[in-house]
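[1] A predicted structure for the sequence below; I have some questions about it.
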Amino acid sequence: MSKPTDLTGLTAVEMADKLAAGEITSVELTQAHLDRIERINPALNAYLAVDAEGALATAREIDRRRAAGETLHRLAGVPVAVKDIACTKGLTTTAGSKMLEDFVPPYDATIVTRLREAGMPILGKTNMDEFAMGSSTEHSAFGPTRNPWDLDRIPGGSGGGSSAVVAAYLAPLAIGSDTGGSIRQPAAVTGTVGAKPTYGGVSRYGIIALASSLDQIGPCARTVADAALLHEVLGGHDPMDSTSIDAPVPPVVAAATGTRDLTGLRVGVVKEIGGEGFQPGVLARFEEALEQLRELGAEIVEVSCPHFSYAMAAYYLILPSEASSNLARYDAMRYGRRVVPEGSPSAEQVMAASRDAGFGDEVKRRIILGTYALSSGYYDAYYGQAQKVRTLIARDFAAAFEQADVLVSPTAPTTAFKIGDKLDDPMAMYLNDIATIPANLAGVPGMSIPAGVAEEDGLPVGFQILAPAMEDQRMYAVGAALEARIAEAQGGLVLDNASEIPGTHDEVTA
């Protein structure tokens, strides 16, 4: 996964600048990515659908408008990939499931509309765990995505496709969704940047729902500045989404391109995230990053969030409960795949056969768990109690942010594990999100940036930054400053050093 020498190796900011200066055209840029996708995606399985015709049509139109002297969005002409959880008019949207294998939406999700309005060619749809349930993209009905750093390892999940296309230079930018860490954890294990905005900061209209009180759309990129530009495109109020915040997008671009001096900033280290169960190389990179923050002028303080230890248990009651409700619509009568058993089956038999064929094992597991938690006699004991814990976690965040301006932790407890290693152990798989889940329960924004590689295996490590709700710019400011400091210390961004990693496959590094 060494940095390409052609146009695909540029950052989104560099691409935008060259397009604005007339040094390149969007058609050239888009075609370069399509050529690389054709060559490398078969090894990664990161794209489920590629829309070459649509992407090039958008690119040609942007080139025409730019030549005519029109004022365009800064990212106009810069290609983007979209996680296959967002509805795209006329382009298959599967959510990684056989249940929606042939679904072609008649409308665009709001975020897709905003990408089109900005003039960004959409390269295609990225692979994901089925209905966003997973931490490895192994639960996709269309096969696992592979990590560009080592094709035998997972790229994270549920949005492993989006992180992989960015890491492998198959797109400069991608869209992800984050329900319990599905943007940040894949970013950590692929050496990329992933940001989960404040809940309600980006519209969920047209997004295939998993857990409606937890889901949030956000950007995947190779740099913090690139992520900020995409965040600005995606964000803002949407009357089609009742949870959308009616407020301006926080000044994330200004924060990501502003001062690198963090003097006076209080950085809170969450005592409950780290230690036992965390890989030594992950903790080593985290401690180094803390020291680099000190060098930038930040004050490091320890904060305690005592109820974070209950976050995973609460999450895995709330998420399955909401998922069982959201996925009840796939009944083969109104939505989803239909399988008709032989003979004269009843509606219930058709429904059962269709769900059995359409849903994978992990989806079935969570539907059963959620339906049980919501059932009569158990609602108060399980779902109700989990919601009370959620309130306590939100209070922990509020108290911690009185002591610190941002909170930090490792993004994931380990580097990317090998494909198949945890597939038969759901609890081990769930533990990958132990550091990211609290932010979703409280609705606060979070970001993962690359912090280097672990000594044990030479694989990327992520550093997580959390900010108070609607203060997304804080994590961008800290992330950009730390990113620059790490790059200075390492002699380049983490991705630029990937070619030195043993086990990286030649077909990806070409």
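    Nice, thanks for sending it over.
[2] going forward, measure contacts between C-alpha atoms and count neighbours the same way
    OK.
[3] For my notes, confirm Ile175 occurs in a strand.
    Yes. Assessed by DSSP: H, G, I helix; E, B strand; the rest coil, Ile175 belongs to a strand.
[4] how close does it get to Val80?
    8 Å (Cα to Cα, to the nearest Å).
[5] How about Leu369?
    Counting by Cα to Cα - Leu369 and Val80 are separated by 36 Å.
[6] try Asp506
    25 Å.
[7] Neighbour count: these two, which is higher?
    Val80 (29 against 10; other Cα atoms under 10 Å).
[8] does that one really touch Tyr169, like I thought?
    No. Between Val80 and Tyr169 there is no contact under Cα atoms under 8 Å: 11.2 Å.
[9] show me the contacts for the residue minimising distance to the centre of the chain.
    Against the mean C-alpha coordinate of the chain, by Cα atoms, centre = their mean, the closest residue is Ile183 at 1.9 Å. Contact analysis of Ile183 by Cα atoms under 8 Å, 6 or more residues apart in numbering lists Gly157, Ser158, Gly159, Ser163, Gly176, Ser177, Gly194, Ala195, Lys196, Gly218, Pro219, Cys220.
[10] Count the neighbours of Tyr335 for me.
    Neighbours around Tyr335, by other Cα under 10 Å: 14.
[11] swap in Met351?
    Counted with other Cα under 10 Å, residues neighbouring Met351 total 20.
[12] One more: the one 10 residues further on?
    If you count neighbours by other Cα under 10 Å, Asp361 ends up with 11.
[13] Same question for Glu61.
    For Glu61, using other Cα under 10 Å, the count is 16.
[14] quick one: the host helix or strand of it to chain centroid distance?
    Per DSSP states H and E, Glu61 falls inside helix 52-67. Distance of helix 52-67 from its chain centroid, counting by Cα atoms, centre = their mean, to the nearest Å, is 27 Å.
[15] Use this one as the comparison:
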Amino acid sequence: MTAESLKDLTIDEVRGAIAAGRTTATALAEMHYERIAAGDKEIHSYLSVSRERAMTQAEKIDAMAQRGELLPPLAGVPIGIKDALVMRGAPATASSLILKGYRPPYDATAVERLERAGAVLLGKLNCDEFAMGSSNENSAYGPVKNPRALDRVPGGSSGGSAAAVAAGFAVATLGTDTGGSIRQPAAFCGVVGVLPTYGRISRYGLIAFASSLDRVGPFTKNVKDAATMMEVLAGRDALDATSSEEPAGRYLEELDRPVEGLRVGVPQEYFGEGLDPEIRAAIEKVLADLKAAGCLIKPVSLPHTRYAVPTYYVIATAEASSNLSRFDGVRFGLRDAEAKSLSDMYRKTRDAGFGSEVKRRILLGTYALSAGYYDAYYKKAQQVRTLLTRDFLAAFEEVDVLIAPVTPTPAFKLGEKTDDPVKMYLEDIYSVAASLAGICAMSVPCGQTRDSLPVGVQIFGRHFGEATMLQIAQTIESAQQSS
């Protein structure tokens, strides 16, 4: 196994190679660290590495393999963790200066479940500050570059997570998605990214941005790996009050079930003006492939789609304003040393610790929640959120999944949209509605543009409909490989 072959290594291949004695978890971890050291200075996907913890876990897996024990599902699999999730003893900054130096004493539930399943946790991954952004240019520690085109963004906010998988710096990673932060980077970097139903994967240990929207999900190199990750991560967690009692699916077992007869909806509102013609053509090819596999293609309408972006940016910023009030220099992270009073310390600490995009969203959210404006903005946005949710519920009475673009354009150039927040926010036009409705969704690679930029197709599933969504994704992936 060479360093270059790590780029295409899958979960099944790792587990199989260790079980057969063709390699060891320790050797694989070392090879990944060597690859990171050689290539990540340019891409900047990692903020920190956890070598001691990773090698201790790798040695445990190797001992199990030597004894001939049945290996757990992620045995020896090198995985990176977005820095918005806490990991015991490792820096947890959410890519913000205000949390510089903070090392949490506990693991997020998703992190704990990965390690319990045998994963080797390599380190923490770069992201937009507090997961606020669509390009990974808002990190206080520098932007991430797209491994598929170094002059382009990897998407955000989980840009480091997507880039690490695309570059072969991890076999899989964890990201978070509040309004598109898993699906958009997955599309831009040409990997698979899953947004689970709200409540499907525990949020315990996630540094909150917008609590009614934030979700944790995996990035992988193929759909089968995504199903494996979902089986490990999904399920009730007593530490998360929003975690669902709904039983998790047998995603791997159901992955290869025939899709013949499944009804695929095409929401007309997602194919209007502004959609790049090459992305449109790639998705039309996906629909043709699904039809050839026996799916029934049906036009549907989600009539309130045009209100999704403004609704999202009222609710998300309002919740951010509330959640980020805890970062005040008192308990952890940055504290201004020259403040002369408590209020002065609050002001100076937050001014120095937060970046411009985070400040913008705190101000917007505080305004939306203020006396005299609450009913006009926040309350109204919640009412429209209900309408958007009803749109999806009505559509899923007629179809089993929906197919749409992930983004209006392929990955854009670094610096291209940083001076225009509205243009940047409109990158989320096809992703925020699913976030508001709480349904599951994912991005699957479906081709590339003439400039060799990846294109992703978005699959929407009904609440807790991950199994059917993954079936459709597997069919799309198989058609791509055979064409």
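    Good, I have the coordinates. Please read these numbers as outputs of a predicted model, since none were measured by experiment.
[16] Structural similarity score between the chains, please.
    For this chain pair, the superposition-based TM-score is 0.98 by TM-score structural alignment, normalised by the length of the second structure; 482 aligned residues with a Cα RMSD of 1.2 Å.
[17] Can you give the contact residues for stretch 7-25 of the second structure?
    Contacts of stretch 7-25 of the second structure (Cα under 8 Å, 6+ apart): 58-59, 61-62, 65, 68, 71, 73-77, 165-169, 171-172, 221-222, 225.
[18] Just those residues: which are in helices?
    Ala58, Glu59, Ile61, Asp62, Ala65, Val165, Ala166, Ala167, Asp225 (DSSP state H).
[19] Can you give me the neighbour number for the fourth one?
    Other residues within reach of Asp62 of the second structure, judged by other Cα under 10 Å, total 22.
[20] any idea which helix or strand carries the aligned partner of Gly452 of the first structure in the second structure?
    In the second structure, Gly452 of the first structure lines up with Gly447, judged by TM-score structural alignment. Taking DSSP H and E as the criterion, Gly447 of the second structure maps to strand 440-448.
[21] distance from that strand to the first structure after superposition?
    Compared with the first structure after the fit, strand 440-448 of the second structure shows a mean deviation of 0.4 Å (mean Cα distance after the TM-score superposition for the first structure).
[22] distance between the helix or strand that that strand is followed by and the chain's centre?
    Following strand 440-448 of the second structure in sequence order, the next helix or strand is strand 454-461 (DSSP H and E). Relative to its chain's centre, strand 454-461 of the second structure lies at 13 Å (Cα atoms, centre = their mean).
[23] quick check: angle from strand 454-461 of the second structure to strand 440-448?
    Interaxial angle, strand 454-461 of the second structure versus strand 440-448 (axes from the mean of the first three to the mean of the last three Cα atoms, to 10 degrees): 150 degrees.
[24] same for strand 454-461 of the second structure, what does it pack against?
    helix 183-189, helix 277-292, strand 401-405, strand 440-448, helix 466-482 (3 or more Cα pairs under 8 Å, 6 or more residues apart in numbering; DSSP states H and E).
[25] Please identify the most buried of those.
    helix 183-189 (a mean of 34; mean count of other Cα atoms under 10 Å).
[26] Mean distance between it and the first structure after superposition?
    Counting by mean Cα distance after the TM-score superposition for the first structure, helix 183-189 of the second structure comes out at 0.3 Å.
[27] list the helices and strands that helix packs on?
    Partner elements for helix 183-189 of the second structure (3+ Cα pairs under 8 Å, 6+ apart): helix 159-167, strand 192-195, strand 440-448, strand 454-461.
[28] what's in contact with that helix?
    134, 146-148, 153-159, 162-163, 166, 177, 192-195, 219, 406-407, 410-411, 431, 441-445, 453-458.
[29] Can I get the buried part of those as one PyMOL selection?
    Restricted to buried positions by 16 or more other Cα atoms under 10 Å, the PyMOL selection for those reads:
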select buried, resi 134+146+147+148+153+154+155+156+157+158+159+162+163+166+177+192+193+194+195+219+406+407+410+411+431+441+442+443+444+445+453+454+455+456+457+458
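[30] follow-up on the earlier one: now the strand holding Gly447 of the second structure against helix 466-482, angle please.
    Strand 440-448 of the second structure runs at 10 degrees relative to helix 466-482, counting by the same axes, to 10 degrees.
[31] Check which helices and strands strand 440-448 of the second structure is in contact with.
    Short answer (3+ Cα pairs under 8 Å, 6+ apart): strand 440-448 of the second structure packs on helix 183-189, strand 192-195, helix 277-292, strand 454-461, helix 466-482.
[32] what about the residue nearest to Ser244 of the first structure when sequence neighbours are not counted, how many neighbours?
    Once flanking residues are discounted, Ser244 of the first structure sits nearest to Gly200: 4.4 Å by Cα to Cα, 6 or more residues apart in numbering. By other Cα under 10 Å, 27 other residues sit near Gly200 of the first structure.
[33] returning to what we had before: turn the helices and strands packed on strand 440-448 of the second structure into CSV, including distance to Phe354 of the second structure.
    Below are these laid out as CSV (distance: least, Cα to Cα, whole Å):
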stretch, distance to Phe354 of the second structure
helix 183-189, 23
strand 192-195, 27
helix 277-292, 36
strand 454-461, 32
helix 466-482, 36
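[34] quick one, which of the ones you listed is nearest to Leu99 of the second structure?
    Minimum separation from Leu99 of the second structure across these (Cα to Cα) falls at helix 183-189, 24.0 Å.
[35] So the residue lying farthest from the centre of the second structure versus Ala352 of the second structure, what's the distance?
    Distance to the chain centre peaks in the second structure at Lys340, reaching 41.1 Å (criterion: Cα atoms, centre = their mean). Computed as Cα to Cα, the Lys340 of the second structure to Ala352 of the second structure distance reads 16 Å.
[36] Thank you, goodbye.
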